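Engineer: give me the fold of what follows.
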Amino acid sequence: MATHSRCSLATMFDALPIVYQDDTLVAVRKPSGLLVHRTALARGETRFALQCLRDQLGRHVYPVHRLDRPTSGLLLFALDPGTARTLGEEFTAQRVRKRYLAVVRGIGPEHEWLDAPLREEDAKRPKAEMPAQPARTEVRRLDSVELPVQVDRYPQTRYSLIEARPLTGRRHQIRRHLSGRGYPIIGDAKHGKGLHNRFFRERLDCPRLLLAAVGMSFRHPEHRATLYIDAALETDMRQLFERFGWSGHLPVDAVRWQSAAPSETLETRHAEPSCHECL
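Structural biologist: Take a look at the predicted model:
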């Protein structure tokens, strides 16, 4: 039996931490660097979140949205085609609420709506030929830090922790919106700033894109209540938060429900800690 597309138990991607699972869907924490599924742009890759989770659960799974390869965090799969179709429609209709954390250069905006149309990035056609699509992201500065190190022109260097909530789902939307506003995400090789990426890679031992999907809420296709899921950060990003004094903003794996009736109370539970940490 061919095994080249399977997630070998000897790899660091052998088990995806499961934050929530029921009979119809499962939410996992995707590590930075892992593709969601096969793509023509990465023909040489043999490991994907889709195959890893399929092998882990021993059943078919169906991705209902995507995360960029360097982005870590919450990734949702359906366990049957009907649920995949329903959840896919929720994402398309922009009824799924998503929350991300990002580390950016500079002191980011306290609170701002970034409303800038984006042209889809397509390797087959020049970007100038692609139609601009509406794109909107809500951003909020949660914290900041000043380091006594000259990375660029100034003797000190400042970075901010930004919460981003995209209302649309354009490719690289958060990365492009923040970069266009003058606050590139650290570790973004395409839209970021090379000097700062190198500083984090060489001096802070953090070579990755500092963008993580940490929260999601949507109407459960079976129970019809709203399901809220939060996801913890990977070890490298968590350690950076601790180093910068941002421990108070660290998310944890957690799940809560809200009934359709506004008078109903919320039920909250923390997910069981995983014995596997994908680095």
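Engineer: contacts and neighbour counts: CA atoms only from here.
Structural biologist: Will do.
Engineer: counting by contacts, list what the longest strand along the chain packs against.
Structural biologist: Looking across the chain with DSSP state E, the single longest strand is strand 136-147. Packed against strand 136-147, as judged by 3 or more Cα pairs under 8 Å, 6 or more residues apart in numbering; DSSP states H and E, are the following elements: strand 111-115, strand 157-166, helix 173-180.
Engineer: figure out which of those is closest to residue 201.
Structural biologist: Residue 201 sits nearest to strand 157-166 of all the helices and strands packed on strand 136-147, at 14.9 Å, using Cα to Cα.
Engineer: ok, back up a step: out of the helices and strands packed on strand 136-147, which is closest to residue 38?
Structural biologist: When those are ranked by proximity to residue 38 (Cα to Cα), helix 173-180 comes first, at 21.3 Å.
Engineer: now the second one, please; I'll put the structures next to each other:
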Amino acid sequence: MWEKYVLFIDGEAIVIDKPAGLAVHPGSKTPESLEDYLQHFRFGFQREPLPVHRLDRDTSGCLLLARNPKAHKRFQRAFEGGEVVKTYVAVVDGVPEAGEGRIDIPLGKTSTARDGWRIVPDPKGKPSVSHWRKAAVKDKRAVIVFTPETGRTHQLRVHAAEGLGFPISGDPVYGQGRGPMLLHALSLRLERAGKEPIEATAPLPPTFINAGFGDVAL
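Structural biologist: As a prediction, the model looks like this:
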């Protein structure tokens, strides 16, 4: 059954379609995580694959796993160096006037006893850049395709709320939190010297389909 989650596989990499609701790593609020299931993605290897990057628990889609430590280090360097092309699709609670744009909002982290931690715009924070285009409009909500240059924690969620002026539908922290969060890691591509690129596209998940956005042209 685990093969159905695999979008790409070779001797050093696996890209899986991570379901929404499953954290990549365990934590105090996420005792169940992908780490509980990595044994099922060995596919003949003795070693369990390791996640190279993270997706938020409520974000579905393309997640890269490395099948050995050398590949893990190399892929992490590629992410840090901005060599991985990532595309996300989101539904936001409103319709931006422009058809496309660039959001450049540095981000920092804040924490309070009442609300816990969250990411906020911070002129002294880490550089954070996202490109976006409006793909469709339906029921006063827009489907946005994001291509981030950087990969900060909660970057697209904050950039949608603060840069576009409309939070991602269902976002429990930066939006209204009604229903599932409609953010999906649509595709991932990483060039490799002497090998075919790692490339995968994850189909839109049931959350988008159930919300009426399963047939949008991206």
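Engineer: TM-score for this pair?
Structural biologist: The TM-score (TM-score structural alignment, normalised by the length of the second structure) is 0.85; 209 aligned residues with a Cα RMSD of 2.7 Å.
Engineer: could you look up the SS state of the residue lying closest to residue 207 of the first structure once chain neighbours are set aside?
Structural biologist: Of all residues not flanking residue 207 of the first structure in the chain, residue 201 sits nearest, at 4.1 Å (Cα to Cα, 6 or more residues apart in numbering). Under DSSP: H, G, I helix; E, B strand; the rest coil, residue 201 of the first structure falls in the helix class.
Engineer: again, but for residue 191 of the first structure
Structural biologist: Classified using three-state DSSP, residue 191 of the first structure is coil.
Engineer: does it really touch residue 177, like I thought?
Structural biologist: No. Taking contacts as Cα atoms under 8 Å, residue 191 of the first structure lies outside contact range of residue 177: 9.6 Å.
Engineer: higher neighbour count, these two?
Structural biologist: residue 177 (25 against 17; other Cα atoms under 10 Å).
Engineer: before we move on, back to that, how about TSV for the helices and strands packed on strand 136-147 of the first structure, with distance to residue 226 of the first structure added?
Structural biologist: As requested, those are exported to TSV (distance: least, Cα to Cα, whole Å):
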stretch	distance to residue 226 of the first structure
strand 111-115	25
strand 157-166	18
helix 173-180	25
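Engineer: what's the match for residue 60 of the first structure in the second structure?
Structural biologist: Taking TM-score structural alignment, residue 60 of the first structure has residue 48 as its aligned residue in the second structure.
Engineer: if we can go back for a sec, quick check: which of the helices and strands packed on strand 136-147 of the first structure is nearest to residue 26 of the first structure?
Structural biologist: For residue 26 of the first structure, the closest of these is strand 157-166, at 21.7 Å, according to Cα to Cα.
Engineer: that closest one to strand 136-147, inter-axis angle?
Structural biologist: Between strand 157-166 of the first structure and strand 136-147, the angle comes out at 160 degrees (axes from the mean of the first three to the mean of the last three Cα atoms, to 10 degrees).
Engineer: tell me where the second structure has helices.
Structural biologist: Across the second structure, reading from the start of the chain, the helices by DSSP state H fall at 69-80, 155-158, 206-210.
Engineer: residues contacting the match of residue 60 of the first structure?
Structural biologist: Applying Cα atoms under 8 Å, 6 or more residues apart in numbering to residue 48 of the second structure gives the contacts 38, 39, 41, 42, 67.
Engineer: I'd say the first one and residue 49 touch.
Structural biologist: This means residue 38 of the second structure. Yes. Here residue 38 of the second structure reaches residue 49: they are 6.5 Å apart, a contact under Cα under 8 Å.
Engineer: so these two - more neighbours on which side?
Structural biologist: The residue with more neighbours, out of residue 38 of the second structure and residue 49, is residue 49; 24 against 16, by other Cα under 10 Å.
Engineer: can you give me the distance of the alignment partner in the first structure of residue 25 of the second structure to residue 53 of the first structure?
Structural biologist: Under the alignment (TM-score structural alignment), residue 25 of the second structure maps onto residue 37 of the first structure. For residue 37 of the first structure, the distance to residue 53 of the first structure (Cα to Cα, to the nearest Å) stands at 11 Å.
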